[in-house]
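Chemist: Let's see this in three dimensions:
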Amino acid sequence: MSLIVSIDTSTKVCSVALHKEGKLLGLSELFTEKSHSGMLTTLVENVVKQAGYELSQLDAIAVAKGPGSYTGLRIGVSTAKGLSFALDKPLLSVNTLEAMAAQLKDMYGADTLLCPMIDARRMEVYCGVWNTEMGTISEIEAKIIDETAFISLLEKQPIVFFGDGAAKCKSQIAHPNAHFPNTELYPSARTVGVLAHKAFQEQAFENVVSFEPFYLKDFVGTTPKAAQNKA
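Modeler: Below is the predicted model of the structure:
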């Protein structure tokens, strides 16, 4: 059996889900970044309790490891590691973009590709491309979007671009095979838990001591000029 609580704080949405054998039992989502540090532990406790369980009954803790917001990922991973230590439960991690692709995999035909995008800086996004069978078509990367982005794939088949980084790319990716849903889609612990169940079956546990978020890029807190002046 697998009773897994999952955490996703990769973007401004803070979400917690509880799954049993991959089936959703409870979900709580807050659409504000301010909720990450102040409410995350409370959300975990409430989701588990409202489903009729105790934290001690969990079989594992899962977390969306990134890419995404540097601060959000730090909070999510730190909380997940803390719960894993305190409860003596194994830790699982799921790639945020892969979990986003899983949200739409049953909504499109086999000829359509899925490209979740998380906003980075300016015209850059964190992205990857999957098919609806969750096979990787294009590896995860930090990609600067221009009119040539994804052109070789778009010439062959439709691609759905979604996530909080997709809107700013719409003017650049103007190919007829490029589709942008009207609804903005965010990462969610709902699909993190589904992928975590698979990882649990494979016993793909993380080392709680050494595990770190998947930032994809180094965090930049100051401009190069400011950094030089500080040095």
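
Chemist: contacts and neighbour counts: CA atoms only from here.
Modeler: Will do.

Chemist: need the contact list for the residue nearest to residue 177 when sequence neighbours are not counted.
Modeler: Closest residue to residue 177 apart from its sequence neighbours, by C-alpha to C-alpha, 6 or more residues apart in numbering: residue 158 at 4.4 Å. For residue 158, the contacting residues are 111, 112, 113, 177, 178, 179, by C-alpha atoms under 8 Å, 6 or more residues apart in numbering.

Chemist: Pull the contacting residues for the second one.
Modeler: The neighbours of residue 112, taking C-alpha under 8 Å, 6+ apart as the test, are 131, 132, 157, 158, 159, 160.

Chemist: Now with 10 Å, please.
Modeler: 105, 130, 131, 132, 154, 156, 157, 158, 159, 160, 177, 179 (C-alpha atoms under 10 Å, 6 or more residues apart in numbering).

Chemist: To check against the first, give me the structure of this:
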Amino acid sequence: MLLAIDTATRFAGIALYDRNGLLVEQMWRTRDNHTVELMPYIVHACEQQQLVPGALQAIGVSLGPGSFTGVRVGLSVAKGLAMALNIPLLGVPTLDAAAYAHSRETLPVRSVLPAGRGRWCSALYQTIGGKWQRLSDYSLIDSDELATSLTEPTLICGEVDTNLAEDLRESNPENAIVAGPALRARRPGFVAELAWERFVSGGRDDLTSLAPIYLQAA
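Modeler: Okay, here's the model as predicted:
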């Protein structure tokens, strides 16, 4: 059983996942109250499944980019649980999790998260030769740069607000294909799935050195 934690932005969530797949997935919008809200959600999910702490085999956690405080809260809780239970910890980049929901798309997928001050964290993904892969570095760009980066029809997912969606459709209508609100939402179940794939392959991250992913302007 793996517990996944995602508090990278104001859209937070947790999930429980095992060899049969997703068991529990809870998502909520927080007003930067990650510290207060996270543990009650974890406790409720475990109680719902009648799980004792010893039943957990691994912890997956969203690493960012995202909110400075939010990412650190999730990572701190994940490290504490992994250390207390002596189980593997597996970090998952937040943009990877947001994009992975669309891994069966034939189009390129551009994953975005808000970075504040009109800027966006972003990365490009696509399935090539049957393999889902990230095609670009994680980058920090503004909406104009995001629009001009779309050189072919591309699905946009992640935390795309109404203003960005309208800007992209107006400035690059041929190539900006913005997923609907429910489809572009980042789900903790995909953090869990990516972490579980690494876990069953024997992967784990070092508790001491695992660090958040933060992006800085060039």
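
Chemist: Could I get the TM-score for this pair?
Modeler: TM-score for the superposed chains, counting by TM-score structural alignment, normalised by the length of structure 2: 0.87, backed by 210 aligned residues with a C-alpha RMSD of 2.1 Å.

Chemist: if we can go back for a sec, now for the residue nearest to residue 177 of structure 1: what does it line up with in structure 2?
Modeler: Aligned by TM-score structural alignment, residue 158 of structure 1 pairs with residue 153 of structure 2.

Chemist: just residue 226 of structure 1 next, same as before
Modeler: For residue 226 of structure 1, no residue is aligned by TM-score structural alignment.

Chemist: Residue 226 of structure 1: how many residues sit nearby?
Modeler: When neighbours are defined as other C-alpha atoms under 10 Å, residue 226 of structure 1 has 10 of them.

Chemist: mind listing what the aligned partner of residue 88 of structure 2 in structure 1 touches?
Modeler: Mapped onto structure 1 by TM-score structural alignment, residue 88 of structure 2 lines up with residue 90. Neighbour list for residue 90 of structure 1: 4, 58-62, 80-81, 83-84, 200, 203-208 [criterion: C-alpha under 10 Å, 6+ apart].

Chemist: Same question for residue 35 of structure 2.
Modeler: Applying C-alpha under 10 Å, 6+ apart to residue 35 of structure 2 gives the contacts 7, 69, 70, 72, 73, 74, 76, 77.

Chemist: The last one matches what in structure 1?
Modeler: In structure 1, the residue matched to residue 77 of structure 2 (TM-score structural alignment) is residue 79.

Chemist: That match: which element?
Modeler: Counting by DSSP states H and E, the element that carries residue 79 of structure 1 is helix 70-87.

Chemist: and the residue nearest to residue 177 of structure 1, how far is that from residue 152 of structure 1?
Modeler: Using C-alpha to C-alpha, to the nearest Å, we find residue 158 of structure 1 at a distance of 11 Å from residue 152 of structure 1.

Chemist: the strands in structure 2, which residues?
Modeler: 2-6, 11-18, 21-29, 58-62, 89-92, 109-116, 119-128, 131-134, 139-142, 154-158, 176-178 (DSSP state E).

Chemist: now those strands as CSV including distance to residue 194 of structure 2 and mean neighbour count?
Modeler: Below are those laid out as CSV (distance: least, C-alpha to C-alpha, whole Å; neighbours: other C-alpha atoms under 10 Å):
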stretch, distance to residue 194 of structure 2, mean neighbour count
strand 2-6, 10, 30
strand 11-18, 10, 24
strand 21-29, 11, 15
strand 58-62, 8, 30
strand 89-92, 7, 27
strand 109-116, 16, 24
strand 119-128, 15, 21
strand 131-134, 12, 14
strand 139-142, 21, 19
strand 154-158, 16, 25
strand 176-178, 24, 22
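
Chemist: Thanks a lot, see you next time.
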